[in-house]
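Trainee: dropping a prediction and its sequence here:
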Amino acid sequence: MNAKNDRAELAADPALGVGNALTTLVAKGIGLDAPALTFDTEVDGHPAWEAFTLAELGERVAARAATLHAWGIRPRDPVAVYVSAAADQVLSYLALAHIGAIPALVNGRVPGATAAKYIQRLRAVGVLADAAHAAELAGHETDTPLLGDVSGLGAGKPADAPAPYRHHGTEPVVITHSSGTTGLPKAVAHSHHSLFASVRHRLSLPKGQGLNRMLGALPAAHAATVIAVNLALCNRVQLALVSRQDGTVVLDAIESWRPEAVLGFAATWSELAGEDLAARDLDSVRAWWNTGDCAHEAHVRRLVAVGNRSTATAQGIVRRPGSFFIDGLGSTEMGHSQFFITHTPETNRYGRCIGKPHAFSDVTVISDEGEHLGAGQVGQLGVNAPTLALGYWNDSVTTYRTRRDGYFLTGDLVYRDEAGYYFHVDRAVDAVELPGGEKLFTAASEERILARCPGILECTVVAVRDGDQVTTSVLLVPAAGEARTVPEEDRAKEVLAALEEHVARTVARVVVVDPDLIPLGPTGKVRKVLLRERYLKGELPVGSGTDLRAEAVSAV
């Protein structure tokens, strides 16, 4: 293999997948001295923000594999990894995959009590944790022994590592989990080939803009990070991974590390949009890559206004101010975003448009009765793609409940227009049917408010059915300095004017709240189920605003 055709050869290799990409590349001996992965923390004496070459990465992973093997870990053993640092998550995943064990990556932001229940359901052979997370688990029953502190894994001798396990395409190779916004996170099993399918697809295409130097601002325990690591390794791309996804942390990393592309979730884009981006040096950024929930127009527009991109013109390739934003819709279970749409400062297709399906994805819109719906009709998103996870670990009931007519039901409500573009309106669990038969879509309502109320950085719409009555609360987080610039009554009128009439009729209050009072899952998603439960108990976040029902009563 040579540097000119290695991407095509890797794409055509049927044995390649997320279980053996690193060991395969090291064995081929191409680009061993090239920088590969960079972490934001020191690991094994290697300084933070100093790149590991491919050879160094292979050595560090082999050292960990040797230690794990000495601790008794064998092929097909599920092992939970509950840590904070991206370096510990990624290196542990690669070392366990080297052995043929199955890493179950646990987001470090999951509270100890919840993590203990989750690990207990995994029925793993052991837990790898750092000191902080071992303390989190203390006092909680997991039925799983702590194997040791991850800080000691690198002490093994690389030469003592067992031969790399021979992975097969449909075998489970890593377990990640859902966001847990509706309860205990669900354990999702991915195969050797499923998480690699999108990487294989991209290897068969020309290398895109931004695929030289990428910053991964994704939760390290997420399936998206596993994909990003393999995408970087196989494309000979430098990838830096940050352990926290806060807006200031990501902006600091952009300024210091100078990536061409930044990978992240919607929650991070919201935080970035709330910062003074003009005061930051973001000229290196050509593209923002979003996965998970689709991003809001208000946040996308602020991001594409910075950075620069290359554009083909009649005069050749020219650099223009402003960046690309590649949006879509994905989830842990989907294994990769199934749609894509590219925004620039000049584009104007928003309204929660998630674009068109990738070439590898077969998607449909399905009614509650199982009928495949046509253009303009809202229904559940069904996906059939090689990227799909195998199912839920130790939970066949949920696995088969989410399958219908050969499609995985994602839990998202969407529709497509006559041009073939798809639009996301809500999660099925958050939408509410109104007494007149109309539907209230909370995510679509949030999009309308953010797009039409420029002083609002973030909002959460909570719709609760209590008997025959639907009551909606709009919780607002203003942009910096905007909290008191608009009178409460005027802000409420602005919000109601942004909403569809049948939605506005249900709004009981419009409140500015402290963002710290909004409950979030470990990946930054709002836990609307918990907010609805709190509403019924009279415990919704308190803030300054307008109680519209009280105003209506006083008017009578």
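Mentor: The structure has been received and is ready for your questions. Numbers count the residues shown, from 1 in each chain.
Trainee: use CA for all of it now, contacts and neighbours both
Mentor: Fine.
Trainee: now Leu211, nearest residue through space, not along the chain?
Mentor: Once flanking residues are discounted, Leu211 sits nearest to Val237: 6.3 Å by Cα to Cα, 6 or more residues apart in numbering.
Trainee: how far away is the one you found from Arg213?
Mentor: 6 Å (Cα to Cα, to the nearest Å).
Trainee: now the strands: where do they sit in the stretch 201-350 of the chain?
Mentor: 213-217, 238-241, 261-264, 287-290, 308-313, 316-321, 324-327, 339-343 (DSSP state E, counting those that start in this stretch).
Trainee: the residue nearest to Leu211: how many residues sit nearby?
Mentor: When neighbours are defined as other Cα atoms under 10 Å, Val237 has 21 of them.
Trainee: got another, please set it beside the one above:
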Amino acid sequence: MGADNFRATLAADMELGAGNVLLRLAEHGADMDMPRVTFDVDVDGIPAWTPLSLATLTERVAARAAWFRARGVRRADPIAVYVTSAPDVFLNFLALTWLGAIPALMNGNMPIELAAEFVRRLRAAGVVVDADHAALAGHDLGAPVLGDAAQTGAGDPAQAPPHHRHHPQDPVVITHSSGTTRVPAAIVHSHHGLFAAIRAVRLTESRPYGEVREMSALPAAHAAGIITLNQALCNGYQLLCLSAQGGPFARSAETILSAIERWRPTGVFGFAVTWSELARVDLTTRDLSSVRNWFNTGDCAHESHVRRLVAVGSHPTYTRDGMVDAPGSKFVDMLGSTEMGHGAFRITHRLGSDRYDRCVGKPYPFAEIVLLDVETGEEVAPGQVGHVGLKSPTLALGYWNDSVTTYRTRLGGYYLTGDLMYRDEAGDYHHVDRASDAVDLGGGTWLYTALSEERVLRHCPDVRDCTVVAAAAEDGTTVTDVLLLLAEDADPARDRTDRVRAALGPAVAATLRRVVTIPDDDVVMGPTGKVRKFLMRQRLLAGAAAPGAG
């Protein structure tokens, strides 16, 4: 069977979903010996950087399924997995879904105290940790620690029970939000929901020209990490999953760039923080010629970062001499969130692209989007900012053990994503801010922090990244700080206040308290690399209230 016919067969298989990809690939006769997944760390004695076939993956997963079953794990048991490496996430995810259990994947960067509270709220049936997170066992978890992740591969694959047969709406994995406003929320995804975009898009779109080698710099424990793994397995692409951490919250630029040069991927997946990391480096000094596509999800990416990326890499083009690689790559921006289950919007940038200003393009065909006035429940007019409402087969089932939040985020049959956008005359959507970060300045004027950051970066080319923090004080005034992270060659003594004021515009500039250059560790981030603006707002208001502040 040809590759395209095999993909069509998978797309039509309504038993296939996020929880049984290995099973259904085998049952459909996939090539079990083809190299599929590579990790940058050892796996059960298999050296790092060794490509694993479907046969090897299945054996290693079966060993873990047997290990968990021997410890009493059964169908529908929520099992917390708090580890660092990508194989410890993915192989235990696949093993637990083999049993019909519900893996609760926790980002290894989550602080221990938050992790303990997260597990307690799960009411988990068990917990798996690794050596990096062994201290979790010293906390009251309300659940037994089943063992160290290093032990899970010691099970006997021959003792694994038959693979669980999932119903489309079975809960298949619990992931978590970025934790920007509270303890990260536990979000539960269904067997079909977390696979819906793969079925609707990834298995039906045209297969890229030539060999496809994709590299994921995404957190393995994120829903996007699971989707990236499953779509690569179903499409027959080779996938490299990075584990090495170069900083407290993100893969470092050197980690990512070295992996690209070593493994030569044609596509790279990451979050917005990934591209901010790469903005530290003069990319023209590195060999990135293999990369044809950069894939972003989560928050939409900043124009200044995208332009750096599309200027490097290559793309295939036809000439009189046949197919050749021409300079310049594509950047595919897919705004989404954990709760959305997959990006709902898509826009592609190339050399010469001019659709920026936080334009996120148009929705995917499977996503129905409305922009709502949440007070009235009515749609806003084109050009007006509204709250994004989404209907999509990709949507998560809700928040685990938290029906209050689940139903509070629904309005008129739509899920409220927490994003603010407007739609232009061409039907393209533009993201201006998270609803929790925007500030009403009165008289119909709003301060949108994300849009302000975009404009500061555009006006200040020697600024690598920035964070705009705004808060309404008790006296009704609004105070804004602009925090700048400078490029390596920028002059830290330069006063950028006037340039920042011009970028912000008169209404927002009138609220400006200070423009300050800061080190990276002064930006408070959640486990997935998103800025925790609510904590930074608390700092801002505390500073504004202090004698002599400003």
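Mentor: Perfect, thanks for sending it. Nothing here was measured: the structure is a model prediction, and the numbers come from that model.
Trainee: can you pull the TM-score for these?
Mentor: The TM-score (TM-score structural alignment, normalised by the length of structure 2) is 0.95; 539 aligned residues with a Cα RMSD of 1.7 Å.
Trainee: sorry, back to before: show me the one of the strands of the stretch 201-350 of structure 1 that comes nearest Asn20 of structure 1.
Mentor: Nearest of the strands of the stretch 201-350 of structure 1 to Asn20 of structure 1, taken as Cα to Cα: strand 238-241 at 18.1 Å.
Trainee: Ala408 of structure 1 matches what in structure 2?
Mentor: Not Ala; residue 408 of structure 1 is Phe. Matched by TM-score structural alignment, Phe408 of structure 1 corresponds to Tyr415 in structure 2.
Trainee: Gly374 of structure 1 too?
Mentor: Checking TM-score structural alignment: Gly374 of structure 1 goes with Ala381.
Trainee: and the gap between that match and Tyr364 of structure 2?
Mentor: 21 Å.
Trainee: what do you get for His349 of structure 2?
Mentor: In terms of Cα to Cα, His349 of structure 2 sits 16 Å off from Tyr364 of structure 2.
Trainee: more crowded one of these two?
Mentor: Taking other Cα under 10 Å, His349 of structure 2 and Tyr364 do not tie; His349 has more neighbours (21 against 18).
Trainee: surely Thr268 of structure 1 is in contact with Val249?
Mentor: No: checked against Cα atoms under 8 Å, the pair Thr268 of structure 1 and Val249 is beyond contact range at 10.1 Å.
Trainee: these two - which one has more neighbours?
Mentor: With other Cα under 10 Å as the criterion, Thr268 of structure 1 and Val249 differ in neighbour count, and Thr268 comes out ahead with 24 against 14.
Trainee: what comes into contact with the helix or strand hosting Tyr407 of structure 2?
Mentor: In this assignment (DSSP states H and E), Tyr407 of structure 2 forms part of helix 403-408. Residues from elsewhere that reach helix 403-408 of structure 2 (Cα atoms under 8 Å, 6 or more residues apart in numbering): 398-399.
Trainee: what about it, how far off from structure 1?
Mentor: Taken against structure 1, helix 403-408 of structure 2 registers an average deviation of 0.5 Å after superposition, with mean Cα distance after the TM-score superposition for structure 1.
Trainee: which helix or strand lies directly C-terminal to that helix?
Mentor: Assigned by DSSP H and E, the successor of helix 403-408 of structure 2 is strand 410-411.
Trainee: please enumerate the strands of the stretch 101-250 of structure 2.
Mentor: Going by DSSP E, counting those that start in this stretch, the stretch 101-250 of structure 2 shows strands at 102-106, 126-129, 145-148, 171-176, 186-190, 213-216, 238-241.
Trainee: from memory Val61 of structure 2 sits against Asp88, does it?
Mentor: No: using Cα under 8 Å, Val61 of structure 2 is not in contact with Asp88, being 10.4 Å away.
Trainee: higher neighbour count, these two?
Mentor: Per other Cα under 10 Å, whichever of Val61 of structure 2 and Asp88 has more neighbours is Val61, with 26 against 23.
Trainee: the helix holding Tyr407 of structure 2: which residues count as buried?
Mentor: Neighbour counts over helix 403-408 of structure 2 (16 or more other Cα atoms under 10 Å) mark Thr406 as buried.
Trainee: residues near the counterpart of Glu303 of structure 2 in structure 1, how many?
Mentor: Using TM-score structural alignment, the equivalent of Glu303 of structure 2 in structure 1 is Glu297. With neighbours defined by other Cα under 10 Å, the count for Glu297 of structure 1 comes to 20.
Trainee: please report how far Glu297 of structure 1 lies from Leu450 of structure 1.
Mentor: Taking Cα to Cα, one finds Glu297 of structure 1 at 8 Å from Leu450 of structure 1.
Trainee: what helix or strand is Ala66 of structure 1 located in?
Mentor: Applying DSSP H and E, one finds Ala66 of structure 1 within helix 54-70.
Trainee: what about the aligned partner of Ala503 of structure 2 in structure 1, neighbour count?
Mentor: Using TM-score structural alignment, the partner of Ala503 of structure 2 in structure 1 is Ala498. Using other Cα under 10 Å, Ala498 of structure 1 has 20 other residues around it.
Trainee: ok, Ala3 of structure 2 next?
Mentor: Ala3 of structure 2 has 12 nearby residues by other Cα under 10 Å.
Trainee: distance of it relative to His28 of structure 2?
Mentor: 12 Å.
Trainee: shouldn't Leu105 of structure 1 be in contact with Thr225?
Mentor: No: using Cα under 8 Å as the test, Leu105 of structure 1 is too far from Thr225 to be in contact (10.7 Å).
Trainee: look at these two and report which has more neighbours.
Mentor: Leu105 (25 against 21).
Trainee: mind listing what the more buried one touches?
Mentor: 80-82, 89, 93, 174-177, 221-222.
Trainee: quick one: which of those residues is nearest His140 of structure 1?
Mentor: Once Cα to Cα is applied, the member of the contacts of Leu105 of structure 1 that ends up nearest His140 of structure 1 is Tyr82, at 14.1 Å.
Trainee: was I right to think that closest one contacts Pro103?
Mentor: No: Tyr82 of structure 1 is beyond contact range of Pro103, at 10.3 Å (criterion: Cα under 8 Å).
Trainee: mutual contacts of those two, please.
Mentor: With Cα under 8 Å, 6+ apart, Tyr82 of structure 1 and Pro103 have no common neighbours.
Trainee: go ahead and name everything in contact with the helix holding Ala66 of structure 1.
Mentor: 22-23, 26, 31-37, 91-92, 94-96, 98-99, 153-162.
Trainee: state the next helix or strand along the chain beyond it.
Mentor: Next element after helix 54-70 of structure 1 (DSSP H and E): strand 78-82.
Trainee: can you give the contact residues for the very next helix or strand once past that next one?
Mentor: Using DSSP H and E, the helix or strand that follows strand 78-82 of structure 1 in sequence is helix 86-99. Helix 86-99 of structure 1 is contacted by residues 19-20, 22-23, 39-41, 43, 60-62, 64-65, 68-69, 73-75, 81-83, 102-103, 105, 150, 162-165, 173-174, 219-221, 226, 241-243 when judged by Cα under 8 Å, 6+ apart.
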